[in-house]
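1. Following is a predicted model, sequence given first.
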Amino acid sequence: MTSAPAPERPTVLVADDEPDIRELARVLLEMDGFDVVGEAVDGEHAVEQYVELDPPPVPNVVLLDNRMPRLGGLDAAERILQHHPGQIVVLFSAHLDPAVTTRARELGVRACVSKVDTAKLPRILRDLLDG
């Protein structure tokens, strides 16, 4: 009797200019069964990482800080979503206001999560993936 193959772990690309926040997100996600397949220090690096991961393992989720040097999260999301309109992108920021969340929705970003809710990230991402 052979056992069924283990289900694939969902994959995430994490972009944040703060190393401590990237590490915290990575640890929380990996403890909950996600694979962090890339980390980026700014929006341009996130787009570069994303393109390098395509074809698979294209990440299931791209997690972007909004305020980053060189290219912010909304601009990075726009570029990624032009490349793959169905990509799940989550804006993860300490600076969410109605203008940011409205623009994110217009671009196709699936969720905006405050950094205050960091501990909820794994559940939020799973809900999006199941969704």
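-> That came in fine, so what should we check first? Residues are numbered from 1 along each chain as shown.

2. rest of the way, CA atoms for contacts and neighbours
-> Fine.

3. ok, E78 - how many residues close by?
-> E78 has 19 neighbours, counted by other C-alpha atoms under 10 Å.

4. in what helix or strand does it lie?
-> Using DSSP states H and E, E78 sits in helix 73-83.

5. Residues in contact with that helix: which ones?
-> Helix 73-83 is contacted by residues 43-44, 46-47, 50, 64-67, 87, 89, 91, 103-104, 107-109 when judged by C-alpha atoms under 8 Å, 6 or more residues apart in numbering.

6. Filter these down to the ones in helices?
-> Per DSSP state H, helices hold the following members of the contacts of helix 73-83: 43-44, 46-47, 50, 103-104, 107.

7. Quick one: buried ones out of these?
-> The neighbour-count test (16 or more other C-alpha atoms under 10 Å) marks 43-44, 46-47, 50, 104, 107 as buried among those.

8. in the helix holding E78, what counts as buried?
-> Those would be 73-81, for helix 73-83 by 16+ other C-alpha under 10 Å.

9. now swap in stretch 107-126 and tell me
-> For stretch 107-126, burial by neighbour count (16+ other C-alpha under 10 Å) applies to 107-115, 118, 121-122, 124-125.

10. Narrow the residues you listed to those in helices?
-> Cross-referencing the buried residues of stretch 107-126 against helices under DSSP H gives 107, 121-122, 124-125.

11. okay, among these, which ones form the most distant pair?
-> Within these, L107 and P122 form the most distant pair, 22.7 Å apart (C-alpha to C-alpha).

12. hey, which helix is longest across the protein?
-> helix 19-31.

13. Show me what it is in contact with.
-> 14-16, 35-36, 39, 41, 118-119, 121-122.

14. And for stretch 117-131?
-> Contacting residues not belonging to stretch 117-131 are listed as 25, 28-29, 32, 60-61, 88, 110, 113 [C-alpha under 8 Å, 6+ apart].

15. if we can go back for a sec, how about CSV for the buried residues of helix 73-83, with distance to A99 added?
-> Shown next, in CSV, are the buried residues of helix 73-83 (distance: C-alpha to C-alpha, whole Å):
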residue, distance to A99
G73, 14
L74, 11
D75, 14
A76, 17
A77, 15
E78, 15
R79, 19
I80, 20
L81, 19
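
16. Pasting the second one now:
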Amino acid sequence: MIKIILADDHELVRTGIRRILDDVSDFKVVAESKNGEDAVKHCRTDAPDIVLMDVNMPGMGGLEATKKIVRMSENTRVICLSMHTEHPIPTQVMQLGAFGFLTKDADPEEMIRAIYKVHSGQKYLPADIAESIAMRRITPESDNPFDSLSTRELNIAMRLTKGQKVPEIASELCINPKTVNSYRYRMFEKLGVSTDVELTHLALRHKLIDSNLL
């Protein structure tokens, strides 16, 4: 039996995924989480084999939660889910220690196949994303300025594009507001922007966020 935790802030998404997984006799969903904090807590208490982790969630996001879970338990493997497939998101989650990455529009058969593969100890990426990452290793030059950001800087950037303020980000990440501002100004310098509005426009141009969600 493969024990699974679902982590997504949208109940309808969790319900849809759970229906898919409940039809597989080898799978057992042991907990559901609506944010990264809950996912980390459930990993401590329920010892899952697999966590299906939404990258973008309120509070502790999927990136931070993945990093904590990977450090906390070598027996739990994370598969990250996102609507955004543009680099550097897939690369970042794999660098953090996730075992897999899936798009949220993946068909049920692909999700089931990914879970089996990751549970067996293999990494999983959709073919087109794997090819894109491989090509970037061959030709590392990139016109995407977000490639230059660290994981923490990218996390803060994504929160700023959602309209979150520095004190709120600091509270959710359990760091000092001055530290958030330090990351923010360093990130602005790397990206060549000077305001959160310019940051959001840049993220839109590089398809890191969806204009329909703004």
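-> On my side now, so go ahead. Note that the structure is predicted; figures quoted are calculated from it, not measured.

17. care to give me the TM-score?
-> After superposition, the two chains reach a TM-score (TM-score structural alignment, normalised by the length of structure 1) of 0.85; 119 aligned residues with a C-alpha RMSD of 1.3 Å.

18. and which of the buried residues of helix 73-83 of structure 1 is nearest to P98 of structure 1?
-> Proximity of those to P98 of structure 1 (C-alpha to C-alpha) peaks at L74, which lies at 13.5 Å.

19. Show me what that closest one lines up with in structure 2.
-> Using TM-score structural alignment, the equivalent of L74 of structure 1 in structure 2 is L63.

20. Longest helix in structure 2, by number of residues?
-> helix 177-191.

21. now it: which residue numbers in structure 1?
-> Residues of structure 1 matching helix 177-191 of structure 2: none, counting by TM-score structural alignment.

22. so what does that helix touch, helix or strand wise?
-> Helices and strands touching helix 177-191 of structure 2, by 3 or more C-alpha pairs under 8 Å, 6 or more residues apart in numbering; DSSP states H and E, are helix 151-161, helix 166-173.

23. N181 of structure 2 is nearest to which of the ones you listed?
-> Judging these by C-alpha to C-alpha, what sits closest to N181 of structure 2 is helix 166-173, at 7.0 Å.

24. what packs against the closest one?
-> When contacts are defined as 3+ C-alpha pairs under 8 Å, 6+ apart, helix 166-173 of structure 2 packs onto helix 177-191.

25. quick one: buried residues of the helix it packs on?
-> By 16+ other C-alpha under 10 Å, the buried positions in helix 177-191 of structure 2 come out as 177, 180, 183-184, 187-188, 191.

26. Tell me the one among those residues nearest to I138 of structure 2.
-> Distance to I138 of structure 2, by C-alpha to C-alpha, is smallest for L191 among these, at 23.7 Å.

27. Run a quick neighbour tally on V12 of structure 1.
-> 25.

28. I'd guessed it sits against Y50; true?
-> No - contact criterion C-alpha atoms under 8 Å: V12 of structure 1 and Y50 do not qualify, at 10.1 Å.

29. what touches both of the two?
-> Common neighbours of V12 of structure 1 and Y50, using C-alpha under 8 Å, 6+ apart, are P59.

30. Can you tell me the centre-most residue of structure 2?
-> V55 (2.5 Å; C-alpha atoms, centre = their mean).

31. Could you measure from that residue over to V93 of structure 2?
-> Distance, V55 of structure 2 to V93 of structure 2, using C-alpha to C-alpha, to the nearest Å: 8 Å.

32. What of R186 of structure 2?
-> 21 Å.

33. Same check on I169 of structure 2?
-> Separation of I169 of structure 2 from V93 of structure 2 (C-alpha to C-alpha): 20 Å.

34. now E11 of structure 2
-> 23 Å.

35. what does T85 of structure 2 give?
-> 11 Å.

36. Structure 2: which residue goes with V62 of structure 1?
-> So, by TM-score structural alignment, V62 of structure 1 is matched to V51.

37. How about the contacts made by that match?
-> For V51 of structure 2, the contact set (C-alpha under 8 Å, 6+ apart) comprises 4-7, 76-79.

38. from those residues, which ones fall inside strands?
-> Among these, the members falling in strands (DSSP state E) are 4-7, 77-79.

39. So which of these wins on neighbours?
-> Highest count within these by other C-alpha under 10 Å belongs to A7, 31 neighbours.

40. Show me what that residue lines up with in structure 1.
-> By TM-score structural alignment, A7 of structure 2 lines up with A15.

41. Could you do R77 of structure 2 as well?
-> If you follow R77 of structure 2 across to structure 1 using TM-score structural alignment, you land on I88.

42. where does the residue in structure 2 sticking out farthest from the centre land in three-state SS?
-> No residue in structure 2 sits farther from the centre than S25, which is 27.2 Å out by C-alpha atoms, centre = their mean. Secondary structure state of S25 of structure 2, per DSSP: H, G, I helix; E, B strand; the rest coil, is coil.
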